[in-house]
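Visitor: Could you look at this predicted model? Sequence included:
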Amino acid sequence: MASAEVKSPSIRARIQAFGGFLTNMVLPNIGAFIAWGILTALFIPTGWVPNEQLAKIVGPAITYLLPLLLASTGGRMVAGQRGAVMGTIGAIGLIVGSDIPMFLGAMIIGPLGGWVIKKFDKSIENKIPAGFEMIVNNFSIGILGFLLMILSFYIIGPVIESGNNIVTSAIKTLVATGFLPVLSLINEPAKVLFLNNVIDQGIYYPLGMQETLKEGKSIFFTVASNPGPGLGLLLAFSLFGKKAAKRTAPGAIIIHFLGGIHELYFPYVLMKPLTILAMIAGGMSGITVFNLFNAGLVAGPSPGSIFAYLALTPKGNFLGIILGVLVAAAVSFLVTSIILKLDKKTDEEEDFSSSVERSKSMKSEGKQILSSSIDRVTTNKVSKIAFACDAGAGSSALGATTFRKRLQKNNINGIEVKHFRIEDVPQDSDIIVVHKDLYERARLTHRDKKIITIENYIDDPNLAQLMSELEQS
């Protein structure tokens, strides 16, 4: 696609980018969220070892520490350290001026503060008299931060709190009426389209933290992160799939269920779109069980591994959590198995192995098969390959490690292979490798880069094609 006209990114790509931005605001602070979750699970009155003194940390941590961390990170992502300071100043106005934990507000005001100071710095660039740089830099943040803090206290905070209350009331109505499982109709399709971070970090995490402060746990942490549906789907492909799909599914199970990298099952759903019904059914059944047992987690499981689930399960909730995961897996397995057994078609495009063989056999015909999904590369100049994904720590890390080992096995030296989040891919990268559903988002950020799209991080024809080209260079 290097020579093709760059099209405007789709709405989906923009939403994915927004979700990735939220993820990268939350991800560096996950350790703090988990620390707060452990504190809550242990020391609140219903915890494992109730402690009145240590429980006093719970409220201030969720009210001040966590939102300020989010705001600081969001501001830093936009404008470095100055943005972090501006975002944090603005966030304190939100926190003091509201009656709820301001997670969503912090994720808004942090980047906003960064944007404000970035625009100001740009406007005065090369206009500051020599010797006045420090005073201008310090007072600009002081004055603009003061104004943002007041604006947050009186206007932005109340608006965000009102919106939060509307969303909270709507979801609580779903809980009260027993319709919470219908969220799977949104969650599961969103996940395979890489839009899950918008839902998780933008809605469920803030709601979950608020509920945990009052109840000591929240079901909201489970409605989109349950590893059960993906486990059931991959088990079905392990037994009833065809060729490469069947061969790679067992390995994907380990990485998905134990490692928590849910992206591993996305290609299987995209290959057989009807299996999204299995994921929805599994998600609904899991939420139903969690709801019946009044089960929840104390913090967001990141990554969505069964180990993270068990580590964040509070006292008295293990039966409900484990059953919710197992029932979701069983339902997903049953529905996927039926779909696979009834599907008698053999589609080369859908079969991983046949796709690899087909790409090799058509290589001499100008390699036209990859013209719509792979940027042509000049292999004799390749020195750095970047695997990129949403957060730069899950599927991209897996892909980079696997491809690096294949290079070593084939005695191809001198090529650096690393993993990054899409926005952090170095400018000196020769090739960027992303999942095909992240192509538009990658192109949005790296318009002049050569991008290879893949569907499977374990066994993909485009990676096989790239390896073949590198061998011949």
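Guide: In hand now; what should we look at?

Visitor: Please count neighbours and contacts with C-alpha atoms only from this point.
Guide: Noted.

Visitor: Counting neighbours, what do you get for the spatially closest residue to I422 that is not a sequence neighbour?
Guide: Among residues not flanking I422 along the chain, A388 sits closest, at 5.1 Å (CA to CA, 6 or more residues apart in numbering). A388 has 28 neighbours, counted by other CA atoms under 10 Å.

Visitor: hang on, A388 in a strand?
Guide: Yes: judged by DSSP: H, G, I helix; E, B strand; the rest coil, A388 forms part of a strand.

Visitor: That one contacts S429, doesn't it?
Guide: No: the pair A388 / S429 is not scored as a contact, 11.2 Å apart, by CA atoms under 8 Å.

Visitor: helix, strand or coil for the spatially most central residue of the chain?
Guide: Residue closest to the mean C-alpha point of the chain, counted by CA atoms, centre = their mean, is N197 at 4.5 Å. Per three-state DSSP, the secondary structure class of N197 is helix.

Visitor: quick one: it and F179, what's the gap?
Guide: 22 Å (CA to CA, to the nearest Å).

Visitor: And V417, by the same measure?
Guide: Applying CA to CA to V417 and F179 gives a distance of 46 Å.

Visitor: Compare neighbour counts for the two and give me the winner.
Guide: Each of V417 and F179 has its neighbours counted (other CA under 10 Å); V417 has more, 22 against 15.

Visitor: in this protein, which spans are strands?
Guide: For the chain, the strands defined by DSSP state E cover 384-389, 416-421, 431-435, 451-454.

Visitor: So which of the ones you listed is nearest G230?
Guide: For these, distance to G230 was read as CA to CA. The smallest value, 17.9 Å, belongs to strand 431-435.

Visitor: ok, how many other residues are close to the nearest residue to V356 once chain neighbours are set aside?
Guide: Nearest non-adjacent residue to V356, counting by CA to CA, 6+ apart: P461, 4.3 Å away. Applying other CA under 10 Å, we find 21 residues neighbouring P461.

Visitor: one more structure, for comparison:
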Amino acid sequence: MATATVAKPRTSMRVHVQRFGTFLSGMIMPNIGAFIAWGIITALFIQTGWLPNPELGGFGNSAAGTPNVGLVGPMITYLLPLLIAYTGGKMVYDVRGGVVGAIGTMGVIVGAGIPMFIGAMIMGPLAGWTMKKIDSIWDGKIRPGFEMLVNNFSAGIWGALLALFGFFGISPVVTNFSTAAGNFVEFLVHNGLLPLTSIFIEPAKVLFLNNAINHGVLTPLGIQQSLEQGKSILFLLEANPGPGAGLLLAYIFFGRGAAKASAPGALIIQFLGGIHEIYFPYVLMRPLLILGTIAGGMTGIATLAITNSGLVAPAAPGSIFAVLAQTARDSYFGVILSVVLAATVSFLVSSLILRTTHHSDEVDLGSATSKMEALKGKKSSVASTLVGAGVGTAVLTRPIANIVFACDAGMGSSAMGASVLRNKIKAAGFPEVKVTNASIANLRDDYDVVVTHQDLTERARPATSSAVHVSVDNFMNSPRYDEIVEMVKESKAGPGAESTTATAEPVAQGGGAHAAEPSDVGGKDVLLAQSVVLNGTARDRDSAIDEAGQLLLDRGAVDTSYVQAMHQREESVSTYMGSFLAIPHGTNAAKDHIKHSGVSIVRYPEGIDWAGKQVKFVVGVAGINNEHLHILSSIAKIFTDKAQVAQLEQATSVDEVLELFGKVNA
């Protein structure tokens, strides 16, 4: 069966650098708003700003003769590094890791005396990781009633030790590194060599290695330079939208087929929206075009150096609007000129390449986009602009017999989705088609169709390269299900349909796959009356997960680590199912923390926000040996029926809820 899949990736050095860069970006990007705020205050109130103000800008002396502190210095010295450290620690070990990370980073800040972004990016994750390891030592061993005492004192003691370690150990190392890196940049600037960095930066962007360079080195050094000089050229080494705009303009005038038709929309997204990855497939179609972006990048950097221009803070995303918003007061001419000249040179070089080489852009844009997503390691949020979206372009050569729903743990979301699709396929007259569910870790390459949440598709592809992959945004009521039913009909009507009919063998139950509605599982005592709450007290997603998890804890179905894993699962991929329903459950690695199968149901009559979606019903799931799948099948049937969802909303007793689900514990 032909399919639009990617080859199994190798864990190369490039992949490791990508992951490292993505982790660094994860610490910086959530705090870009704070960088922008600092940039605005700096541009307005420093001595060379638009509205110089000694009290706000921190220059000169106050009326009492003491130096003004202002906002600029404390924000860059304390606020931004502490935010980065907190974010880094939280990425590793939730809020607890973030708090300890911020404490430890304070020692680095005081010890160094300069903005410690690199120190924060080291100390934050380090503190979160070490705190997590320390907590694991006495996990489950603390006497009831002493949890808060132990947790607070352990965090406080370890945070204090990390602050001392940061002061005496980390700050000297990072200070020396920052000094050496700054001297190297100064050497490049003074010797006119800075434009040569485009030779590395432009290819790195296309390979998604730029985050490690930009957030790991250029942004920290640029901040330090901006604090000292009021601006920095380093902020525009990677963020200049000119090179990409020039390449897309060349495609508009001299491209062919799908590439030419899609280039105008891509240009708007890239230049105005700041999403540079939109032009990467155009480079991957014709790798020689990287010369155009390199030439444009070098021209832009040279222009900035000659005109002594720069930005006061990072421009993220790399939109022309963001660039202009962060431009220093004396640098508008140089910055605008650098963007225009970079785009012009990139356009000329790219046009020459397009005019002098022969290539079928019509055919290769889709494959280049897939290659770009493979390099990125996940689905691109803008790729559909180039090639569209849908079930896929696979050509079926045999009847569809086996369909699997895959999610991280294979126990909640995928089971619900499998039940919904199975009912649709049965209603269409194909009861012989087996619809199962499994964790991604247990997938085998013997399925015809693999259905995953859109955020997990790229993880499932390498293990099931011969299958058709279908991405959905929720497992309850995705329009993709109707398309899959049509695929089944077409495959049954095509050549070879006689060979696979109602006599098709069931999918083997090994390897972690299982039918979402097994006949040999009764689901005994999976759902109890005490595990149903009609009026939940939570007001946000995380609290609701805790509330549903506590019900599982109260009946001894899981331990506390499983509840933590429910939060980890939610951070990776949302368990929102549609129809006001969310089904939080643990990760695949957390199955060892399940003592026996259990399901909890919490209703929120007023609804709560679930990552932008309204949720009124939260179903906590913990399952062993498929014992929970019977109740999940019942839930799936109910939540695809609007009338039954309305009955659930109006239920006044727990018995009414249990009655709606039928005799699930029979």
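Guide: Thanks, I have it. Not measured: the values here are computed from a predicted model.

Visitor: hmm, back to that, can you pull the contacts of the residue nearest to the centre of structure 1?
Guide: Q16, G19, G20, L22, T23 (CA atoms under 8 Å, 6 or more residues apart in numbering).

Visitor: Determine the longest strand present in structure 2.
Guide: strand 598-610.

Visitor: Run through the neighbouring helices and strands of that strand.
Guide: strand 532-533, helix 541-554, strand 613-622 (3 or more CA pairs under 8 Å, 6 or more residues apart in numbering; DSSP states H and E).

Visitor: I'd guessed M566 of structure 2 sits against I545; true?
Guide: Yes: in this structure, M566 of structure 2 is within contact of I545 by CA under 8 Å, at 7.2 Å.

Visitor: Give the aligned equivalent of G88 of structure 2 in structure 1.
Guide: Applying TM-score structural alignment, one finds that G88 of structure 2 aligns to G74 in structure 1.

Visitor: which residues sit in contact with its match?
Guide: M25, G83, A84, G87, M107, G110, P111, G114.

Visitor: try it again with 6 Å
Guide: Contacts for G74 of structure 1 (CA atoms under 6 Å, 6 or more residues apart in numbering) come out as M25, G110, P111.

Visitor: of those residues, which stay in contact in structure 2?
Guide: Contacts from the contacts of G74 of structure 1 that recur in structure 2, judged by both residues aligned by TM-score structural alignment, their matches' CA atoms under 6 Å, are M25, G110, P111.

Visitor: ok, of these, which come out buried?
Guide: M25, G110, P111 (16 or more other CA atoms under 10 Å).

Visitor: Burial check on the aligned partner of L54 of structure 1 in structure 2, number of neighbours?
Guide: Superposed on structure 2 with TM-score structural alignment, L54 of structure 1 falls opposite L56. L56 of structure 2: 20 surrounding residues under other CA under 10 Å.

Visitor: Tell me the spatial nearest neighbour of L56 of structure 2, not counting adjacent residues.
Guide: Nearest to L56 of structure 2 is G70, by CA to CA, 6+ apart, at 4.2 Å.

Visitor: I'd say that neighbour and P54 touch.
Guide: No: at 7.1 Å, G70 of structure 2 does not count as touching P54 under the criterion of CA atoms under 6 Å.

Visitor: Could you report the distance from the counterpart of R355 of structure 2 in structure 1 to I38 of structure 1?
Guide: Aligned counterpart of R355 of structure 2 in structure 1: K341 (TM-score structural alignment). Computed as CA to CA, the K341 of structure 1 to I38 of structure 1 distance reads 44 Å.

Visitor: So these two - more neighbours on which side?
Guide: I38 (18 against 11).

Visitor: Please pull up the equivalent of the more buried one in structure 2.
Guide: For I38 of structure 1, the residue aligned by TM-score structural alignment is I40.

Visitor: What is the neighbour count of the residue lying closest to its match once chain neighbours are set aside?
Guide: Spatially, and ignoring its direct neighbours in sequence, I40 of structure 2 is nearest to Q326 (7.2 Å; CA to CA, 6+ apart). Residues lying near Q326 of structure 2 (other CA under 10 Å) number 24.

Visitor: what sits against Q326 of structure 2?
Guide: L311, V312, A313.

Visitor: Mind checking which of the residues you listed are in helices?
Guide: Among these, DSSP state H puts none in helices.

Visitor: Going by distance to V450 of structure 2, which of these wins?
Guide: Of the contacts of Q326 of structure 2, the one sitting nearest to V450 of structure 2 (CA to CA) turns out to be A313, at 44.7 Å.

Visitor: The counterpart of that closest one in structure 1 - nearest residue in space that isn't next to it in sequence?
Guide: The alignment partner of A313 of structure 2 in structure 1, by TM-score structural alignment, is A299. Spatial nearest neighbour of A299 of structure 1, chain neighbours left out: G37 (5.2 Å); criterion: CA to CA, 6+ apart.

Visitor: My read is that that neighbour contacts G296, right?
Guide: No: using CA under 6 Å, G37 of structure 1 is not in contact with G296, being 11.8 Å away.

Visitor: so where in structure 2 does stretch 189-198 of structure 1 end up aligned?
Guide: Going by TM-score structural alignment, stretch 189-198 of structure 1 sits over residues 203-212 in structure 2.

Visitor: Do me a favour and get the end-to-end distance for that stretch?
Guide: 13 Å.

Visitor: Please convert the strands of structure 1 to a markdown table, extending it with distance to L147 of structure 1.
Guide: Output for the strands of structure 1, formatted as a markdown table (distance: least, CA to CA, whole Å):
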| stretch | distance to L147 of structure 1 |
| --- | --- |
| strand 384-389 | 37 |
| strand 416-421 | 33 |
| strand 431-435 | 41 |
| strand 451-454 | 43 |
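
Visitor: Out of the ones you listed, the one nearest G260 of structure 1 is which?
Guide: Nearest to G260 of structure 1, of the strands of structure 1 and by CA to CA, is strand 384-389 at 14.9 Å.
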